[in-house]
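K.L.:
Predicted model and sequence below, questions to follow.
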Amino acid sequence: MTASTSVRRTALGALTIIAGAMLVMPVQAQNHPISSGQRATAQQVSERGVPLEELAPNAPDTYVVKRGDTLWGISGMYLKRPWRWPELWGMNLKAIPNPHLIFPGQTLYLEKDGAYARLRTSRSSEPETVRVSPRTRSDSLADSALPTLKPHLIEPFLVEPLVVDAQVLEHAPRVIATTEERVLMASGDRVYVRGDAASPMLAEAGEPRFYRVFRDAVALKDPVSGAVLGYEAQYLGKAELVRGEAFEEVPNGKGGYSAEYVPATVTLSATKEEVRAGDRLLPAPARAFANYIPRAPELDVDASVVSIYGSSSVTYAAQNQVVAINKGAEDGIEAGYVLSLLTKGARVKDSTDPSKAMIKLPSEINGTAMVFRTFDRVSYALILEIRDGVRVGDRLVNPK
């Protein structure tokens, strides 16, 4: 095998190369959901691409994907409206079950045909190939795939925000005591936890071993209707179960023994704040590869900012901050949806009117946000770009 080998379509290898498409993993290895609307759109544009006027002024004819690149960054390099990335790529989803992965080292070619342009990983006159070098280390393709956004911006929020029913935390295992009778505990410390009577914390096969610690479920209220959409719990850190709850036989002083309850023991790690008695634990979700394509929603969206994540004292959210919005999976919202942010439109006094009447200024486009995590009635979105600060009540709509 030479130092650089051309890998083509194969039925046996770990890689699959399909002409005119991205490098993808086998279906059984990755299974990203593709909606019927996205499939229909992709099929319509798979032979056409996007109009030339949609290209960014300096869109390169060729580009070699580098480590550190993101789908959103490359989208903005090629398109005036980055959410049209699926159309530029011309995803033929009939042939490609998973179009979400491109990798460092691939060369992207911008091909123009008449009034339209498409992006490929080979020139149209060449078979689709990708160059790889031999190595002794085995890497997961999912781990090397290009992320949609800079990982450090959203990775914490993929596990931190928790929107729950009012009863979930109330019945979750709770911290009841700390070592050395300390009030506050941090990473590396051990604390003692008691589970609900119906679901104690047990160190048995099949039972959770890793947990997340939360506090104070705060109601998320719809700024439009006032309805409670869910309860957002404050994330404190991680915990690992050392010993499960049990009953121990202890002498009763009368020549016999009695059963005495002993709480579970957990070790804290990666704490963001001190942990104290009353804090709650919930099983940690399995780590999952999360990636998605930036795209415009396939449905009409008119959402509002519910809260700015991480601080109740902050009035305005800035770029790269996360906001909760009042639409979720039940409303058809999906990770990867790009939305335009609109200002509320301030109310001002008309000083030119003798009556000094109050008037409402029009809402203006203020920037762009991308949804990256959804719950039933609430979603979280990362602010990608803004002109002015974003506040509770600002609207998010389909990008124009």
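P.N.:
Sure thing, it's come through. Residues are numbered from 1 along each chain as shown.
K.L.:
Every contact and neighbour count from this point should use C-alpha atoms.
P.N.:
Will do.
K.L.:
For the stretch 151-300 of the chain, which segments are assigned as strands?
P.N.:
All strands of the stretch 151-300 of the chain, identified by DSSP state E, counting those that start in this stretch, fall at 162-164, 174-178, 190-194, 210-221, 228-243, 246-251, 257-262, 264-269, 280-283.
K.L.:
Mean neighbour count, the ones you listed: which tops it?
P.N.:
strand 190-194 (a mean of 24; mean count of other CA atoms under 10 Å).
K.L.:
hmm, back to that, and of the strands of the stretch 151-300 of the chain, who's closest to Arg395?
P.N.:
Taking CA to CA as the measure, those were each checked against Arg395, and strand 210-221 came out nearest at 14.7 Å.
K.L.:
Pull up the distance across stretch 118-135, start to finish.
P.N.:
Using CA to CA, to the nearest Å, the span of stretch 118-135 from its first residue to its last is 33 Å.
K.L.:
and what of stretch 381-398?
P.N.:
Stretch 381-398 has an end-to-end distance of 14 Å (CA to CA).
K.L.:
pretty sure Val50 contacts Asp113?
P.N.:
No. Applying CA atoms under 8 Å, one finds Val50 not in contact with Asp113, separated by 10.2 Å.
K.L.:
here's the one I want to compare it with:
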Amino acid sequence: MARDDNAVHRRTRWAWQKHNAALISVILFSVILISVLLAAPVNAWERLRDDAPERYTVEAGDTLWDIAARFLHAPWQWPELWRENPQIENPHRIYPGDKLTLRDCQGMPCIQLERGTHVVKLSPVVRTLPHREAIEPLPREAVEAFLRQHRIVDNAEALNTLAYVVAGDDQRLISGAGDRIYVRLTDQTRDESTMVRGEPMGLYRQGEPYVGADGDVLGIELVSVGEAVLMRREGDIAQLEVRRAEFEVRNDDIVLPLELPFADDPFMPRAPRNQVSGSILAVPGGVRFIGRLQVVVVDLGTQDGLQPGHVLRVDQQGERVNDPRTQEVLQLPAEAAGALMIFKPYDHVSYALVVEASRVLAVGDRVRTPR
């Protein structure tokens, strides 16, 4: 009988221990949850600049990056401020005259947008309202000219699938504006939709390959030499007239449809969802030192999850110093030096614009997902 009582006692004690453990787990979880909920608004408000305006009217010439930098220490966190705009179909499309008001949305900072309106003086004459252009995510002029001059193909195999110049008119070896050239189409470029009569085509010359740290070719740069339009075609031979030429047009130059700099909708500055890490691979044009609003090539692309609008932090390697006591060589920690915005990603490399630079940047500086 005593043995049965001991068994009952052990089962009762085990049940109480299990109950207490579960109770402690619930209490700990509740404490952690409450701490997170209490801390979240504080951390969110800490993202705001001390001098962030309570109300800002968008002006012509503003960019999304400029406006975001007025409110936030980290402008790429701008999308997190967009709340409470159900009346706006696309609140990211902002126009001059729009008013942005900083508000408290259930303990979290948010931006409310009020559309600006045109004031029109009434008169007997029919008036038309000027078309309003949405502000750009970054300076359009800083990248449009660049994209007319540069583009990238993935590798030599892809290069061999493109149409190319085979001859100049009257057996000319080099051609210029006003001259006619003959182009051979490949299996991939014979589709009539890729070369339409009267539409401008880009003329490009193969530049330097972009090589990664492991020696693999990540992409091949194409440099613009001019533009031409289709005059006629027979089979796989097309005749084009050169309309513009920065350099002489030669045999074997590449012919491609011109790229559109931007999609219809502006892209928002934001951090990539995944953690990425790479480096500045090159500066088109051979510039050694890099400052704000210069274009760079990074060794990350769509295969790494990058999209237009993604912002990457730039880190510069710390200096190497000698320990004054042991004379040991020490590597100082890396320092944040700026930020890049991706505007044209390819498979393995991307063009990016320097939007912040607290130091002079250089090829080899590391880039990564911002914190």
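P.N.:
Arrived safely. Note that the structure is a prediction, hence the values are computed from the model and not measured.
K.L.:
Next, the TM-score between them, please.
P.N.:
After superposition, the two chains reach a TM-score of 0.75 (TM-score structural alignment, normalised by the length of the second structure), with 323 aligned residues with a CA RMSD of 3.3 Å.
K.L.:
Can you tell me how far Phe289 of the first structure is from Ala296 of the first structure?
P.N.:
In this structure, Phe289 of the first structure lies at 22 Å from Ala296 of the first structure, with CA to CA as the measure.
K.L.:
Pick out whichever of those two has more residues nearby.
P.N.:
Relative neighbour count places Ala296 above the other of Phe289 of the first structure and Ala296, with 25 against 12, counting by other CA atoms under 10 Å.
K.L.:
how far away is the aligned partner of that one in the second structure from Glu248 of the second structure?
P.N.:
In the second structure, Ala296 of the first structure lines up with Ala271, judged by TM-score structural alignment. Separation of Ala271 of the second structure from Glu248 of the second structure (CA to CA): 42 Å.
K.L.:
can you check Val355 of the second structure too?
P.N.:
Val355 of the second structure sits at a distance of 34 Å from Glu248 of the second structure (criterion: CA to CA).
K.L.:
related to what we said a few turns ago, and the strands of the stretch 151-300 of the first structure: which comes nearest Pro362 of the first structure?
P.N.:
Judged by CA to CA, the one of these that comes nearest to Pro362 of the first structure is strand 210-221, at 24.4 Å.
K.L.:
what's the closest one packed up against?
P.N.:
Helices and strands touching strand 210-221 of the first structure, by 3 or more CA pairs under 8 Å, 6 or more residues apart in numbering; DSSP states H and E, are strand 228-243, strand 280-283, strand 302-308.
K.L.:
In a markdown table, list those along with distance to Trp83 of the first structure.
P.N.:
Below are these laid out as a markdown table (distance: least, CA to CA, whole Å):
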| stretch | distance to Trp83 of the first structure |
| --- | --- |
| strand 228-243 | 28 |
| strand 280-283 | 35 |
| strand 302-308 | 17 |
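K.L.:
between the ones you listed, which gets nearest to Lys80 of the first structure?
P.N.:
Closest approach to Lys80 of the first structure among these is made by strand 302-308 (22.7 Å; CA to CA).
K.L.:
Next secondary structure after that closest one?
P.N.:
Past strand 302-308 of the first structure, further along toward the C-terminus, the next helix or strand under DSSP states H and E is strand 322-325.
K.L.:
Provide the aligned range in the second structure for that next one.
P.N.:
Mapped onto the second structure with TM-score structural alignment as the criterion, strand 322-325 of the first structure occupies residues 295-298.
K.L.:
follow-up on the earlier one: comparing Val50 and Asp113 of the first structure, which residue is more hemmed in?
P.N.:
Val50 (24 against 11).
K.L.:
contacting residues for that one?
P.N.:
With CA atoms under 8 Å, 6 or more residues apart in numbering as the criterion, the residues that contact Val50 of the first structure are 87-88, 116-118.
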